[in-house]
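**Q** Here is a sequence with its predicted model. Questions after.
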Amino acid sequence: MCRGRPPMPSFALDPEQRRWCARLRALARDRLRPLADAGTPGRINRPLTEALGELGLLERLFPEDGPVRALDLCLLRESLAMECTEAETALALQGLGAYPIVLSGGEKLYERWMPGIRAGRTVTAFALSEPDAGSDAAALSLRADRDGAGGWRLTGEKCWISNAPGADVTTVFARTTPGAGSRGVTAFLVPADRPGLGGEPLEMLSPHPIGRLVFDGVPVTAEDVLGVPDAGFRVAMRTLNLLRPSVGAFAVGMAQAALDASLAHAGSRTAFGGPLKDLQSVAHQLAEMATRTEAARLLVYAAASAYDEGAPGITRHSAMAKLLATETAQYVVDAAVQIHGARALRRGHLLEHLYREVRAPRIYEGATEVQRTIIAKELYR
């Protein structure tokens, strides 16, 4: 008899979920892909974000009756990623920047900001990482110094922030109690027009917008606090715990897109007297790509279902899902490039795009090494 930890719950997508995923892929292909193609890489694509609102996808991300179900979020992200990674990322960044408001903000902040966010008119960002505090987020040093008006002044820098510096409002994590580690951090909601707030875009390998934020005595008040002072790390973790399995879903969507492209290419490309798919080396590679993609998908769905059901071991399941899915996507996209050869490296090719896009998820929202550390600790908890 097995006496180990209980397994993650089994599941199967029902017919309506499968139809919904098909509709999402069609919307991404027919309505969102043209908007993404018309945008500027590395800059916020506002028409694309507004289209996410007009098509009702942001309403699915932010239901009126509470937080989105983790499995629904995974299906959203995977389906969009299969057809348009830019649309997927725009949706995910709205979620990352705004879920601190949903989960920890008061009624006033919710009523002020969420209608515009849900409509896609207000673009959000999530500013946790700093030049010297990435994976070790509790080591952040952006200062929140008390001023004489009952508020704080933010001084310091954030770096590698998606949607910065062009977001309309940003969830910012700052140190309010020096020397207190994760217990001395407060989450603030900072509008873009606050005096002293500046920044610049960063030219990165990934095609989505990433930038740097500079805080020169930026004023914030008690009304800008998300949650309570010195409990901002909890605000960050609540948001990341909800979104972490869906990072894996994004990765699975990219892996599936790369696999589909490879299957089509290997079936039509002739070499050595026949189609590539008849070469054992290529056939076995395709089989490995398909198996790893399906395994990652199953683990992501199971982790999301466990989160929705409040099952024990959520932290471990989520870390496993992100770890396996992002590492799998890197492998599958790289293998797809190898099968396609030089054409896949030409600027504008789907795989050239995926090759640049797939690298970042192994780093953000907890790098691969961090996920392994979390899993190992959970095994002994």
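**A** On my side now, so go ahead.

**Q** For the rest of this, base every contact and every neighbour count on C-alpha atoms.
**A** Will do.

**Q** so residue 268 sits right up against residue 275, yeah?
**A** Yes - the pair residue 268 / residue 275 is scored as a contact, 6.2 Å apart, by Cα atoms under 8 Å.

**Q** hey, where'd the strands end up in the stretch 251-381 of the chain?
**A** Assigned strands in the stretch 251-381 of the chain, in chain order: 270-271, 274-275 (criterion: DSSP state E, counting those that start in this stretch).

**Q** The last one packs against which elements?
**A** Identification of packing neighbours for strand 274-275 by 3 or more Cα pairs under 8 Å, 6 or more residues apart in numbering; DSSP states H and E yields helix 232-268.

**Q** Which stretches in this structure count as helices?
**A** For the chain, the helices defined by DSSP state H cover 15-27, 33-38, 46-54, 57-61, 70-83, 85-104, 107-119, 232-268, 280-309, 314-340, 350-357, 368-379.

**Q** also this one, for the comparison:
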Amino acid sequence: MPAFSLDPSQTAWCAELRDLAAERLRPLADKGEPGHVNRPLVAELGRLGLLERLFTSGAFDLCLMRESLAHACTEAETALALQGLGAHPVHAHGTRAQRERWLPRVAEGSAVAAFALSEPGAGSDAAALELRAEGDAAGEGEGESPAAEPDGPARWRLTGEKCWISNAPEADFYTVFARTTPDAGARGVTAFLVPADRPGLTGTGLDMLSPHPIGSLSFDAVPVTADDVLGEPDRGFRVAMGTLNLFRPSVGAFAVGMAQAALDATLAHTAERDAFGGKLRDLQTVAHQVAEMALRTEAARLMVYAAATAYDEKAPDVPGRAAMAKLLATETAQYVVDSAVQLHGARALRHGHLLEHLYREVRAPRIYEGASEVQRGIIAKELYATMEAGQ
């Protein structure tokens, strides 16, 4: 599939998604409480079949979903994305028992997932994480609540903290990355599926700029067994990076959806607003600004589509393309939304205005799933690796 075009069925599906977001998801989002999981919204995403598509579609369709939903309802887009981010490691690396227990509930919207990688001292430098998975061959913890204990004797105890975790502390289960081999960098990390009711696991919500739930998690000797491992012991960093390579282009799609919403609002405003004896659109400086917003938005969209296509085709340059797509799209969305606010003037700063909402939403994607500076590092690393491989 060419990365620069959509076929008629894809175009129609995107239009349908935008309508669903505006008519069925937006009212539920408006009833939600900022900073908390909106379970009715998640359940509606399940009823519409959109959460199921997280496990049956490729990266390109994921990007189309995120871009289309973001145009009309960023809360619905984010709820869908967080379900995918938290559950993708289970889908891609989980055992049959893990998948059968959790994925149907995620798909129907009755279980909320979360991806727990970042820590207070290991955000962008994910290989430096310090949450410890300490051996517990003796099977400590007997006599704890049987409903919350793992099925077998604990092999490890998780001790430490996670921070900036979306959907925490209200998720039903967490994909948790912990250090099983000390001083081994990225090679000593294991991914675990940890239900939220495990003894010793607690959390606190954080009051953040973004309206979706973000919190910290505390692990006080939380028991996990070999049945909780996702993938292989000490190979969890590969699980994390594989998940991020899929979701980074789709973060770009989220950003493109916000940029397009800001651009559409600006076109309508500048065409109607009287100023200096005419309409705002008649001022060359305004017209040129709008043209620049459209140019950058379309360039970002094409890069996102190209990265998603590369992922679906299992191209060798996925990490670099994914980083480029996330970097360009999130930086572009920041520029476009900021420009839209400027052209709207003070009205855009009022609480409840579309652009006031987008202005709060657009900042975080430049940080999460790897800050812009991290993306530049990945791009440079891939470029030099490619050069050296060709020598």
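**A** That came in fine, so what should we check first? A quick note: this is a predicted structure, and the numbers were derived from the prediction, not measured.

**Q** so how far is residue 295 of structure 1 from the counterpart of residue 34 of structure 2 in structure 1?
**A** Matched by TM-score structural alignment, residue 34 of structure 2 corresponds to residue 41 in structure 1. Here the criterion is Cα to Cα, to the nearest Å. By it, residue 41 of structure 1 lies 32 Å from residue 295 of structure 1.

**Q** Kindly present the helices of structure 1 as CSV, with separate columns for distance to residue 212 of structure 1.
**A** Putting those into CSV (distance: least, Cα to Cα, whole Å) gives the following:
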stretch, distance to residue 212 of structure 1
helix 15-27, 32
helix 33-38, 23
helix 46-54, 19
helix 57-61, 26
helix 70-83, 26
helix 85-104, 15
helix 107-119, 22
helix 232-268, 19
helix 280-309, 31
helix 314-340, 25
helix 350-357, 19
helix 368-379, 23
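
**Q** What distance do you get for the residue of structure 2 most remote from its centre to residue 291 of structure 2?
**A** Within structure 2, residue 277 marks the point farthest from the mean C-alpha position, 45.3 Å out by Cα atoms, centre = their mean. Residue 277 of structure 2 sits 22 Å away from residue 291 of structure 2, going by Cα to Cα.

**Q** tally of neighbours for residue 184 of structure 1?
**A** Neighbours of residue 184 of structure 1 under the rule other Cα atoms under 10 Å: 19.

**Q** same question, the one 4 residues further on
**A** Burial measure for residue 188 of structure 1: 28 neighbouring residues, criterion other Cα under 10 Å.

**Q** For residue 99 of structure 1, list the residues it contacts.
**A** residue 239 (Cα atoms under 8 Å, 6 or more residues apart in numbering).

**Q** measure the residue mapped onto it from structure 2 to residue 23 of structure 2 for me?
**A** Counting by TM-score structural alignment, residue 99 of structure 1 lines up with residue 88 in structure 2. From residue 88 of structure 2 across to residue 23 of structure 2, the span is 28 Å (Cα to Cα).

**Q** Okay, residue 134 of structure 2 and residue 219 of structure 2: tell me how far apart.
**A** Taken as Cα to Cα, the span from residue 134 of structure 2 to residue 219 of structure 2 is 12 Å.

**Q** Need the overlap of contacts for the two.
**A** By Cα under 8 Å, 6+ apart, residue 134 of structure 2 and residue 219 have these common neighbours: 158-159.

**Q** How many residues are close by the closest residue to the match of residue 34 of structure 2 other than its chain neighbours?
**A** In this structure, residue 41 of structure 1 finds its nearest non-sequential neighbour in residue 207, 5.2 Å apart by Cα to Cα, 6 or more residues apart in numbering. Residues lying near residue 207 of structure 1 (other Cα under 10 Å) number 18.

**Q** Return the residues in contact with residue 207 of structure 1.
**A** Going by Cα under 8 Å, 6+ apart, residue 207 of structure 1 touches 41-42, 356-357.

**Q** so how far is stretch 44-59 of structure 1 off the chain centroid?
**A** Centre-to-centre, stretch 44-59 of structure 1 and its host chain are 16 Å apart (Cα atoms, centre = their mean, to the nearest Å).
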